[in-house]
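Chemist: Show me the folded form of this:
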Amino acid sequence: MKIFVDRVKCQNHGQCAISAPNNFELDAEGVLQYRETFDGDDIGDVEDAVDSCPLQAIQLTS
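Modeler: Okay, here's the model as predicted:
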């Protein structure tokens, strides 16, 4: 599976970075950076990040 973030919807709240810090982070300018692919061990955290996004800007794709 892969992570997709809709940059139009995303407002860099950072909830995903709190839920899945191995996969999401806010850079020095406060802009979200993320890994498109992830290790299967991180699925729980990534799903939590999807659920925690207040704007529903994160999707998992195959």
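Chemist: can we go C-alpha only for contacts and neighbour counts from here?
Modeler: Fine.
Chemist: Would you map the helices across the protein?
Modeler: Along the chain, the segments classed as helices by DSSP state H run 15-19, 43-52.
Chemist: Redo the ones you listed as a markdown table? Include distance to Val8 and mean neighbour count.
Modeler: Formatted as a markdown table, the helices of the chain follow (distance: least, C-alpha to C-alpha, whole Å; neighbours: other C-alpha atoms under 10 Å):
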| stretch | distance to Val8 | mean neighbour count |
| --- | --- | --- |
| helix 15-19 | 16 | 21 |
| helix 43-52 | 16 | 18 |
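Chemist: can you redo the ones you listed as CSV with distance to Ile3?
Modeler: Formatted as CSV, these follow (distance: least, C-alpha to C-alpha, whole Å):
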stretch, distance to Ile3
helix 15-19, 12
helix 43-52, 8
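Chemist: one more to line up against the first:
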Amino acid sequence: MPAVVNREECVSCGTCVEECPEEAIKLDDEEIAVVDPEKCTECGTCVEACPSEAIHIE
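Modeler: Next up, the predicted model:
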């Protein structure tokens, strides 16, 4: 399973977008992180980088 973002905990900082080595994350129109499951390799970089702990891998 790809990384999952808890929309209620995301603070729209963009750190995950910057840190993702696969460019699998972008901010949507509401500035909330969204993971592209086709690109996500479940490396966990975004989980470690997220300051609000809004991302996890199932």
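Chemist: So which of the helices of the first structure is nearest Leu32 of the first structure?
Modeler: Of all these, it is helix 15-19 that lies closest to Leu32 of the first structure, at 8.3 Å by C-alpha to C-alpha.
Chemist: For the closest one, name the packing helices and strands.
Modeler: In terms of contacts (3 or more C-alpha pairs under 8 Å, 6 or more residues apart in numbering; DSSP states H and E), helix 15-19 of the first structure is packed against strand 24-26, helix 43-52.
Chemist: Between the ones you listed, which one is closest to Gln15 of the first structure.
Modeler: Nearest to Gln15 of the first structure, of all these, is helix 43-52, at 6.0 Å by C-alpha to C-alpha.
Chemist: what does that closest one contact?
Modeler: Residues from elsewhere that reach helix 43-52 of the first structure, judged by C-alpha atoms under 8 Å, 6 or more residues apart in numbering: 15-20, 23, 56-60.
Chemist: what about the residue nearest to Glu38 of the second structure when sequence neighbours are not counted, neighbour count?
Modeler: Closest residue to Glu38 of the second structure apart from its sequence neighbours, by C-alpha to C-alpha, 6 or more residues apart in numbering: Ala24 at 7.8 Å. Using other C-alpha atoms under 10 Å, Ala24 of the second structure has 20 other residues around it.
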